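A.B. asks: Have a look at this fold, sequence not included:
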């Protein structure tokens, strides 16, 4: 079964950049962990969950994905190097959708990559979506886009999805 729902989750609040700390080694802060946990528990309570979860290999994204699994938002996680900043997530999307094994595929990653991916899929100009830390974009993929049939230049065509929701943590948590 190809995924028809795409959930894009940005990692939670992480340590600030500083000398001697590689970007990929920046961990979630305590506030980042607690806020991310609360967001994911709220999503589970709303029944908005993932059948498969792929995440960037960077520490803050992995920690966010681990919290998602612990909260029951997704059954497990798989690392995907294409979700690292500047990765080729768009090119991999049809394959990931086909391998999902359910209706909803979640990607945990970084900005501006996730909002750029969403903008491309809905046919919006880059920079028109703003995904906050621990925020979620929910897209409904066309059947052709999920199967990789709506392609342009080997990638899903613009307009192959509809924006269902753009959820800020503050909106979810009140």
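C.D. replies: It's in. All figures in this text were calculated on a predicted structure; none of them were measured in a lab.
A.B. asks: contacts, neighbours, all on C-alpha from now
C.D. replies: Will do.
A.B. asks: For this structure, which segments are assigned as helices?
C.D. replies: Per DSSP state H, the chain has helices spanning 30-45, 59-70, 89-98, 113-122, 143-146, 169-173. These are given in chain order.
A.B. asks: nearest to residue 163, of these?
C.D. replies: If you check each of the helices of the chain against residue 163 by C-alpha to C-alpha, helix 113-122 wins as the nearest, at 6.6 Å.
A.B. asks: OK, contacts around residue 36?
C.D. replies: Listed by C-alpha atoms under 8 Å, 6 or more residues apart in numbering, the contact partners of residue 36 are 11-12, 64, 67, 134.
A.B. asks: May I see those arranged in CSV, with neighbour count and distance to residue 163 as well?
C.D. replies: Shown next, in CSV, are these (neighbours: other C-alpha atoms under 10 Å; distance: C-alpha to C-alpha, whole Å):
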residue, neighbour count, distance to residue 163
11, 29, 20
12, 31, 22
64, 29, 23
67, 20, 25
134, 26, 18
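A.B. asks: quick one on the thing from earlier: tabulate the helices of the chain in a markdown table, adding columns for distance to residue 152.
C.D. replies: Output for the helices of the chain, formatted as a markdown table (distance: least, C-alpha to C-alpha, whole Å):
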| stretch | distance to residue 152 |
| --- | --- |
| helix 30-45 | 33 |
| helix 59-70 | 29 |
| helix 89-98 | 10 |
| helix 113-122 | 12 |
| helix 143-146 | 11 |
| helix 169-173 | 34 |
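A.B. asks: got another, please set it beside the one above:
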């Protein structure tokens, strides 16, 4: 069954006053978090064949760390549209990505509040209610929402939240 993976970038560094938001790098904590998240995704057999990633520095660095555990023959689209997006914009990006030769697993690496809003909008019948409640409470950095459903029926309330991965709940790598 097709999967949509919504990954928020890892923790960014705020130690450089005056640095533009777009140019903020990952913090050391953010860099240490991604291997744990990747281990959790691997345990669920989540391997994207298409990634859409924001062009902000912290999302590109998150992707680079994720690629250490993902196959190297996937399609990767880098776009500033994810950085600037609201949930509805991300729905359009996903809809465009799944037209025609749709991926089995599509991953978006982006930012809040769009990731949190999109997860809340997509969750439909059969969704993990505990995970959905946690999404509504907080979608922390490096958190990942995994949905499954049909690309033919993709839209608000039509995907099933399978799991919500929160890094602080994961064992140390």
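C.D. replies: Thanks, I have the structure now. A quick note: this is a predicted structure, and the numbers were derived from the prediction, not measured.
A.B. asks: thinking again about what came up before, take the contacts of residue 36 of structure 1 and map them onto structure 2. Which survive?
C.D. replies: Taking both residues aligned by TM-score structural alignment, their matches' C-alpha atoms under 8 Å as the threshold, the shared contacts between this structure and structure 2, drawn from the contacts of residue 36 of structure 1, are 12, 64, 67, 134.
A.B. asks: corresponding residue for the third one in structure 2?
C.D. replies: In other words, residue 67 of structure 1. In the superposition onto structure 2, residue 67 of structure 1 corresponds to residue 65 when matched by TM-score structural alignment.
A.B. asks: What residue, apart from its backbone neighbours, is nearest its match spatially?
C.D. replies: residue 34 (6.6 Å; C-alpha to C-alpha, 6 or more residues apart in numbering).
A.B. asks: With residue 104 of structure 1 instead?
C.D. replies: Of all residues apart from its sequence neighbours, residue 5 sits closest to residue 104 of structure 1 (C-alpha to C-alpha, 6+ apart), at 4.5 Å.
A.B. asks: What lines up with that neighbour in structure 2?
C.D. replies: In structure 2, residue 5 of structure 1 lines up with residue 3, judged by TM-score structural alignment.
A.B. asks: Same check on residue 173 of structure 1?
C.D. replies: Following TM-score structural alignment, the counterpart assigned to residue 173 of structure 1 within structure 2 is residue 171.
A.B. asks: doesn't residue 36 make contact with its match?
C.D. replies: Yes - Residue 171 of structure 2 is within contact range of residue 36, at 7.1 Å (criterion: C-alpha atoms under 8 Å).
A.B. asks: the more surrounded of those two?
C.D. replies: residue 36 (19 against 10; other C-alpha atoms under 10 Å).
A.B. asks: Can you name the residues that contact whichever residue in structure 1 pairs up with that one?
C.D. replies: For residue 36 of structure 2, the equivalent position in structure 1 is taken to be residue 38, counting by TM-score structural alignment. When the contact criterion is C-alpha under 8 Å, 6+ apart, the partners of residue 38 of structure 1 are residue 173.
A.B. asks: so how far is residue 123 of structure 1 from residue 38 of structure 1?
C.D. replies: With the distance defined as C-alpha to C-alpha, to the nearest Å, residue 38 of structure 1 ends up 31 Å from residue 123 of structure 1.
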